Structures are given as structure tokens and as C-alpha cells.
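K.L.:
coords below, sequence missing:
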């Protein structure tokens, strides 16, 4: 391939061979556990050396222009909303509301944990934050009610998958920015699949709990108790209304909705007498800066890799190879398998930015719209959180419960099959998601 540098020639390698060796080297680094940012950065810099069209001086320019986009300002704001919710201990009111709604079902605490995950997801937009918060809140209660520890951990990990599908989702914001799709439309399109995922998880937990006699009959459905719980959790519920209502109605952009939600949460909690001092704000901002410092560099390097792969025409090569199967059922099966595999080995941002555009042409050929493709891919990415070897939610809950990672993975299999069924359903019948029209 033309354009290789003198360095590659001096080493006696053709450009293609040098690129293959570079890819192999970073693959080894990935397997050895080197942080993903360093792995991707190594590949980007190596590619820039091999191909002058992407010179080293262009990397800083590319990074600057990738960040020069208004919708990205929503990312730290949404993270800050979730951090404030945790720091102000609003979680206890959310748990009370979830218990009044789901505590009467077989598997009372398990279903309460799942419903709490759904509400948390509608505030934090993060799988990791949801898994960690719900795990800390419910691990002891599940143990006290006699649940199998592995089942309890697997249930909490599965509930965390809702964090990137139920709006507002940080990953939907990044996806919209990267692929030039309206973030508000992605939020709307993710609502129905997210709710169906929640219903599927609760149904699975209910069946397993009923068969194993898990849970307690201490709770009963009481409309008055539900109303009391709604009143106690009014600040968090109104925060969700502010966040999503402004976006869905088109009154606010995602960034504006998140800003207003921050102001609302702090003001409401202050007027309720729940704020004493500023320590909560300092800690929330510190956590937000930390997470943004992790997310944004990975986002930038992932986009650079995607641009490099486009330069090599890898997207066309892969899509043509898949479309050569010449049978919709085969093409669809390959796409689903590749999505599940990539989600199980790659972190969310690299997976979304690198794999989604590579598979997109084949998906579009099957009649899936760009908007619905984003939703479908996000569901597959969410499933990766409970699928080894990546399985971020499995790692999080394993560290909280001190249960072996692989034991939790086995325990999560029923949830994996249910979520995969939902993925296949929307892949085969994307028109079912009427909100994505």
C-alpha cells in the first residue's frame, strides 16, 4: 500500500505487514490487561507513523475537533446528576417506592432491586453507577431474606444492564454525537426496549424466586402505601420528569435538561432540609471529573481508530463479506453473533464506535433504520455487561459481594437468554418499536 513511511521500509516490512504486526502487538497488550486507553493510543500513534495521511501532528487536531461539539457537554452534566442523587442519599426514597410497587411479588427483594435499577437508570444513565448503587443497597437484604448469594449477585448485575438503554443514557449521547443522530430521538427510541428489558428481568426473577421459595410475604400491594412512597420520592421522580420531559417535548436540549435537573435536585433537597454543608457537592464534582477523565480520552482514541479503519475501507470489506451470504436469516444471525461477541470482549465506548459502524451497512441492507440500529446495538452492548470475559457488571458486583466472577456469570445465564431474546425480537421486527419511527 502506498504511503508507508521510511521507517516501515527500513525494517523490511510492507505497510500491510507492519499494520498487522502493530495490531497483533496491541492485541497482546489488551490480553495482558493494559488499560484500554493505552492500547488504543498505541495503535493510533502506530498507524499515524505508518500512514502519513494520518500524521502525528494531526492527532491533536483531530482530538480537538472531536471534542468541539455542543452535545458532548451533556455527558458531565448527566454524570453529575447521578452523583448528586447518590451523595444526597435520595436512593432510600427510590428503594421505598420500588418496594411498594414490586415487594409483593415472589422474590420481593430481588424484584425491588430490579425496579430500583430501572429508576436509577432513568437518573444516572450509567450501568456501572446503577450496579454499584443497587449492589451496595440490596446485598445485605437479599442475604437476610434467604436468597442464594449467586442468584442475588446475578440479579443485581442484570439490573445494571438497563443503565445504558433506559434514557437518559450517557452512551446514547456519545452515540448520537459520533454518528450525527439526534440524541433526543435516541432517548425516545430507547424507552420501549428499556421498559421491555425491565419487564423481562422482573419476570425471570419472579419465576426463579417462586420455584425456589425466595423472598418474603411481609409486603402486600397497597395503593395508599404506593402513594406515600411516591410522595417521599417526589424529588427524584420530578428530577426524572425534568430530565426526560424537557427532552421528549423538545423544550430543552439534553444539556439544558441535565443542567435544570441539577439545579432542581439541589434546590429541592435544600428546601427539604436534607442538605447540610457543601461536602456532597465537592464529592459529586470530584467523581464527575474522574469519570469524564476516563470516558472522553477513550472516546477520542476510539473515533481516531474508526477513522483509520474507514481509510483502509475495512467497513466496506466487512459489510460486503456479510452481505455475500445472500440470505437475510444468515446475515442477521452473523450480525447478532458478532454484536454479542464484541460486547463480551470490548468496553462500551470502543465497541460502540468501532463495531457499530462496521456492521451498519449490512444492518441497513436488512431494512433497519440508523436510529433503530443504534438502539439494537446498545441492547447488545448492555448484554455484554453480564457476559465474560468483559462483563463489567459482573466485576462490580463480584467486588461488592466477594463472590467469584464466573459463578455470578453462570447465575446470570437466565437473564442473558431473556435479554438476548429481546435483542433478537427488535432485530427481526424493528417496527415493533413504534417510538423509533
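P.N.:
In hand now; what should we look at? Model, not experiment: these values are computed from the prediction. Numbers count the residues shown, from 1 in each chain.

K.L.:
C-alpha only now, for contacts and for neighbours.
P.N.:
Fine.

K.L.:
next secondary structure after the helix or strand in which residue 112 is found?
P.N.:
If you go by DSSP states H and E, residue 112 is part of helix 108-124. Note on helix 108-124: by DSSP H and E, the next helix or strand toward the C-terminus is helix 127-144.

K.L.:
buried sites along that following helix?
P.N.:
Buried positions in helix 127-144, judged by neighbour count with 16 or more other C-alpha atoms under 10 Å: 127-135, 137-139, 142.

K.L.:
just the residues you listed now: which is nearest residue 316?
P.N.:
residue 127 (32.0 Å; C-alpha to C-alpha).

K.L.:
for that closest one, give me its contacts.
P.N.:
Contacts for residue 127 (C-alpha atoms under 8 Å, 6 or more residues apart in numbering) come out as 121, 160-164, 393.

K.L.:
now do residue 297
P.N.:
When contacts are counted by C-alpha under 8 Å, 6+ apart, residue 297 touches residue 37.

K.L.:
for residue 349, see how far away it is.
P.N.:
According to C-alpha to C-alpha, to the nearest Å, residue 297 and residue 349 sit 10 Å apart.

K.L.:
for the helix or strand where residue 86 lies, the distance to its chain's centre please.
P.N.:
In this structure, residue 86 sits in helix 74-87 according to DSSP H and E. Centre-to-centre, helix 74-87 and its host chain are 15 Å apart (C-alpha atoms, centre = their mean, to the nearest Å).

K.L.:
what do you get for stretch 394-407?
P.N.:
For stretch 394-407, the distance to the chain centre is 19 Å (C-alpha atoms, centre = their mean).

K.L.:
quick one: end-to-end length of that stretch, please.
P.N.:
Criterion C-alpha to C-alpha; first-to-last residue distance in stretch 394-407 is 10 Å.

K.L.:
same deal with stretch 341-349?
P.N.:
This stretch, stretch 341-349, spans 15 Å end to end (C-alpha to C-alpha).

K.L.:
ok, now which ones touch the residue most central in space within the chain?
P.N.:
The chain has residue 164 as the residue nearest its centroid, 3.3 Å off, counting by C-alpha atoms, centre = their mean. Shown in contact with residue 164 (C-alpha under 8 Å, 6+ apart): 121, 125-127, 170-172, 378, 382.

K.L.:
try it again at 6 Å.
P.N.:
By C-alpha atoms under 6 Å, 6 or more residues apart in numbering, the residues touching residue 164 are 125-127.

K.L.:
output the residues you listed as JSON lines; include the columns distance to residue 95.
P.N.:
Converted to JSON lines, these look like this (distance: C-alpha to C-alpha, whole Å):
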{"residue": "125", "distance to residue 95": "17"}
{"residue": "126", "distance to residue 95": "18"}
{"residue": "127", "distance to residue 95": "17"}
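
K.L.:
give the buried residues for stretch 260-276.
P.N.:
260-262, 264-266, 268-269, 275.

K.L.:
whoops, stretch 359-379 was the one
P.N.:
Buried-residue list, stretch 359-379, by 16+ other C-alpha under 10 Å: 359-363, 366, 368-379.

K.L.:
check it against this one:
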């Protein structure tokens, strides 16, 4: 068996045996290191080096900001604004779910935080209104994928740290594709809701809409402050995360007054727990990715693809197909950290814009977080809806989002227009 075959074989065996994705990567890497004679000390060096980064400090800060703003009442007010504008569409509360997720994506940067925050408020409401629990969970899980696509984005921070792409450029590149995902989900919700006869609310007048916007103005301003600080050059991504935390605390304590000092210990504990998972995955996947590179997987895949096509569009569609399969079996961040070092060098070979490629990779991998058996958002939404994951209606929304990814393959300007317009 080849070295790369041994590595992937052990990894696959451990996954099938029920070992977590992160531990499977670490154990498979240790077996490969022992068999091939690499120094075992490189494991600790790679794990520490992967997370010892100033750029990655943005990850815990954005997670903390999302937790603070959810506890501070910003999420509830964003839902009120969404309901005022789209509650009268077919499948009203499901449409509110999608739009509220778009708003909250501009605050948290995390799909899991989005699914938990929006889902805990809207899934019980949808069930009371007669929506099928599986449909409610599917909408929530799918809409949460916009969290890492619409800036700020924890996944984009990690992607930028791997490839040295500008995080600010990645943030700008994610705005239009993220909105496209939202539109495709809203169209699918409308189609399915009409067929299933789901309710919609009466149209709200502009007086009530303006009142809802006024009440939610501090929440709506949050992404403006976060992204404005970055794009104006005042703050880096890490510093923007700190600004988001401070702003959330200010709003929670002094504007909405939904936060108390007694809330801080549990709030910080939640943020630490949510940070530990992606950082551990990041550390273990760095070792796994190093071993894949050392065994020459990147060259093998490059030779394989070059033998199939020299066309950039065909290359991108093949990447989408491959990542769709990978996303079914791997956690989102783990998939990102494994495939990006392998595929990113091919961008220059096929003359693909790196921002377009980055968004295609991120969007496709996030769709994988809604598919069984390891889709994180799927488990969160199913737990809130109190149903087994087998009952979650996910695939129609996955196909809708995949359609958005295919559109991006054909229209790279969706990812490149804003960075070229706003960045020097």
C-alpha cells in the first residue's frame, strides 16, 4: 500500500468506526508518521504552529461577539425586522428564518451560532404554526450556511490564514454570493410552502416596518461597524472582532439592557466551548494536511485533473462535485483544511481567480454541513426541533444552494466585483 493510501485508509476506517473527524485525522497521521519514519515531534510542532497566529485570534473574538449579541437581544430584534418585511411571503415564518439568518450572518460569522440562535427562536414558532418539524429544521440548517459566507466569517479567516489571501478581500467577495444563497433559499421556501399550504402573515404597513427598524437599529448597525472598521483600514480582522465584542457588550448593557453581569460567566463559557471545537480541528487537520502534502497527493490530483481537462470552467465544476462528496463525510472546517492546500495551487494552473475559487470552495463545503451523516447544522437544527436527523428536509435546500454555486462558477464577477471596486 502506498503511503497516501495508508493514511487515507486508516482515516476512513476510523471514521467508519465512529471516531470523531478530528481524532481520526490525528490518529491516522500518527500511524503514517510512525510507518514512514517522520519524527513524531513534528505532530506537536504542526498543531501548535497551526493555531499560533495573530490572524486566527479573530476566530474566538467573532464567536464571542456572536454569543454576546445573541444574549444581548440583537437576534430577536433582527427577527422582528425580517418579519415586518417578508412575513407576508409564502411560508412567512420560514422566509423570516432565511432573512434573519442573513442579518445574523453579518454579526456572528459562524454557521453553528446562526443555527442555534435563529433556530431556538423560530423552529418552535414554526411548529406551532403548523410547519412540519423536518421542514423547519431543514430551513434553519440551510440558512445557517450563510454565516461563513456573508462577512464577517470565521471560515474565511481560516482560509486566508492558509492561503495568505487578504481577509478583507475575502469578506467583500462573500457578500454577493451570500445574498445569492439567500435568494435561492427564499425561492425554494416559497415553492415548497405553496405546495404544502404553509401559512403567511398579513402584510405589515410601513409605519410598523419603520418602528421595527428603529428598535433594531443598534443590531443592524453591528455589521456596518465591524466591516466598516476593516474596509476603512482602521482595524484588522482580529481588531474588528474585538470591536464587535465591545459593541455587543455596550448594546446589551446600556441600550437594550438585556445583559447583566451575572450573565458573563456562562456567556464566556459558551464562547470558549464553541471556540475549542474549530481550533482543535484546525490543529489536528494541519498534521493530516502536512502528511497528505508530504506524500504527494497534491501532485497526484493535479496530474489527474490535467489529464481530464484544461478548461477552467470544467475544472471548477469538477471541484464542486468532488467537494460535495467530501462535505458529506467530513466536518466543514476539517474539509476546508484538508482540501485547500491540495487544490489551491491549481488555481494558477487553470487561470482561475483566487477569490472566485475561495468562495466556490467555502460555499460547497458549507452545503456539506447540512447533509447527513456528519452535517453539524443538521444536528443542531434537529436537536432544537426534537426530531431524528432522518426527518430533516434538507436535500431540496442543498440542491438550491448548489445551483447558486454553479452560477458562481459561470459568473466569477459575483465574487470579484466588490473587492475590485472597493479595494486598492
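P.N.:
Cool, got the structure. Keep in mind that this is a model prediction, so the values were computed, not measured.

K.L.:
sorry, back to before: and the helix holding residue 86 of structure 1, how far from structure 2 on average?
P.N.:
In the superposition with structure 2, the average deviation recorded for helix 74-87 of structure 1 is 0.8 Å (mean C-alpha distance after the TM-score superposition for structure 1).

K.L.:
packing partners for that helix?
P.N.:
The helices and strands touching helix 74-87 of structure 1, judged by 3 or more C-alpha pairs under 6 Å, 6 or more residues apart in numbering; DSSP states H and E, are helix 254-271, helix 279-311.

K.L.:
so which bit of structure 2 is it matched to?
P.N.:
Counting by TM-score structural alignment, helix 74-87 of structure 1 falls onto residues 58-71 of structure 2.

K.L.:
buried stuff in stretch 33-52 of structure 1?
P.N.:
Buried-residue list, stretch 33-52 of structure 1, by 16+ other C-alpha under 10 Å: 36-51.

K.L.:
assign a three-state SS to the equivalent of the residue nearest to the centre of structure 1 over in structure 2, would you?
P.N.:
Here residue 164 of structure 1 is matched to residue 148 in structure 2, going by TM-score structural alignment. Classification of residue 148 of structure 2 by DSSP: H, G, I helix; E, B strand; the rest coil places it in coil.

K.L.:
got it, and the one 4 residues further on?
P.N.:
Under the three-state scheme (three-state DSSP), residue 152 of structure 2 adopts coil.

K.L.:
what separation do you get for the counterpart of residue 228 of structure 1 in structure 2 and residue 81 of structure 2?
P.N.:
Counting by TM-score structural alignment, residue 228 of structure 1 corresponds to residue 211 in structure 2. According to C-alpha to C-alpha, residue 211 of structure 2 stands 9 Å off from residue 81 of structure 2.

K.L.:
between those two, who's got more neighbours?
P.N.:
Neighbour count, other C-alpha atoms under 10 Å: between residue 211 of structure 2 and residue 81, residue 81 has more, with 26 against 14.

K.L.:
and the more buried one, what pairs with it in structure 1?
P.N.:
So residue 81 of structure 2 corresponds to residue 97, using TM-score structural alignment.

K.L.:
which one is residue 149 of structure 1 nearest to, not counting chain neighbours?
P.N.:
The shortest distance from residue 149 of structure 1 to any non-neighbouring residue, by C-alpha to C-alpha, 6 or more residues apart in numbering, is to residue 143 (6.5 Å).

K.L.:
how near is the equivalent of residue 116 of structure 1 over in structure 2 to residue 165 of structure 2?
P.N.:
When structure 2 is aligned by TM-score structural alignment, residue 116 of structure 1 is paired with residue 100. To residue 165 of structure 2, residue 100 of structure 2 is 29 Å away according to C-alpha to C-alpha.

K.L.:
the two: which has the busier surroundings?
P.N.:
Neighbours were counted for residue 100 of structure 2 and for residue 165 using other C-alpha under 10 Å; residue 100 has more, 25 against 16.

K.L.:
so who does the more buried one touch?
P.N.:
Neighbouring residues of residue 100 of structure 2 by C-alpha under 6 Å, 6+ apart: 78-79, 82.

K.L.:
out of those residues, who has the most neighbours?
P.N.:
residue 78 (27 neighbours).

K.L.:
which element is that residue on?
P.N.:
Going by DSSP H and E, residue 78 of structure 2 is part of helix 74-86.

K.L.:
okay, the angle between that helix and helix 58-71?
P.N.:
Interaxial angle, helix 74-86 of structure 2 versus helix 58-71 (axes from the mean of the first three to the mean of the last three C-alpha atoms, to 10 degrees): 70 degrees.

K.L.:
other SSEs contacting helix 74-86 of structure 2?
P.N.:
helix 92-108, helix 206-231.

K.L.:
would you turn the contacts of residue 100 of structure 2 into TSV with distance to residue 381 of structure 2?
P.N.:
Output for these, formatted as TSV (distance: C-alpha to C-alpha, whole Å):
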residue	distance to residue 381 of structure 2
78	19
79	17
82	20
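
K.L.:
for residue 61 of structure 2, state which of those residues is nearest.
P.N.:
Looking across the contacts of residue 100 of structure 2 and measuring by C-alpha to C-alpha, the closest to residue 61 of structure 2 is residue 78, at 21.1 Å.

K.L.:
quick one: that closest one and residue 27 of structure 2, what's the gap?
P.N.:
Taking C-alpha to C-alpha, one finds residue 78 of structure 2 at 43 Å from residue 27 of structure 2.

K.L.:
what of residue 350 of structure 2?
P.N.:
On the measure of C-alpha to C-alpha, residue 350 of structure 2 and residue 27 of structure 2 end up 34 Å apart.

K.L.:
and the spatially closest residue to residue 157 of structure 1 that is not a sequence neighbour, what does it touch?
P.N.:
Excluding the flanking residues, the one nearest residue 157 of structure 1 by C-alpha to C-alpha, 6+ apart is residue 393, at 5.1 Å. Residues in contact with residue 393 of structure 1 (C-alpha under 6 Å, 6+ apart) are 157, 385-386.

K.L.:
go on, residue 229 of structure 2?
P.N.:
Counting by C-alpha under 6 Å, 6+ apart, residue 229 of structure 2 has contacts residue 235.

K.L.:
that one matches what in structure 1?
P.N.:
Residue 229 of structure 2 maps onto residue 246 in structure 1, by TM-score structural alignment.

K.L.:
again, but for residue 166 of structure 2
P.N.:
Checking TM-score structural alignment: residue 166 of structure 2 goes with residue 182.
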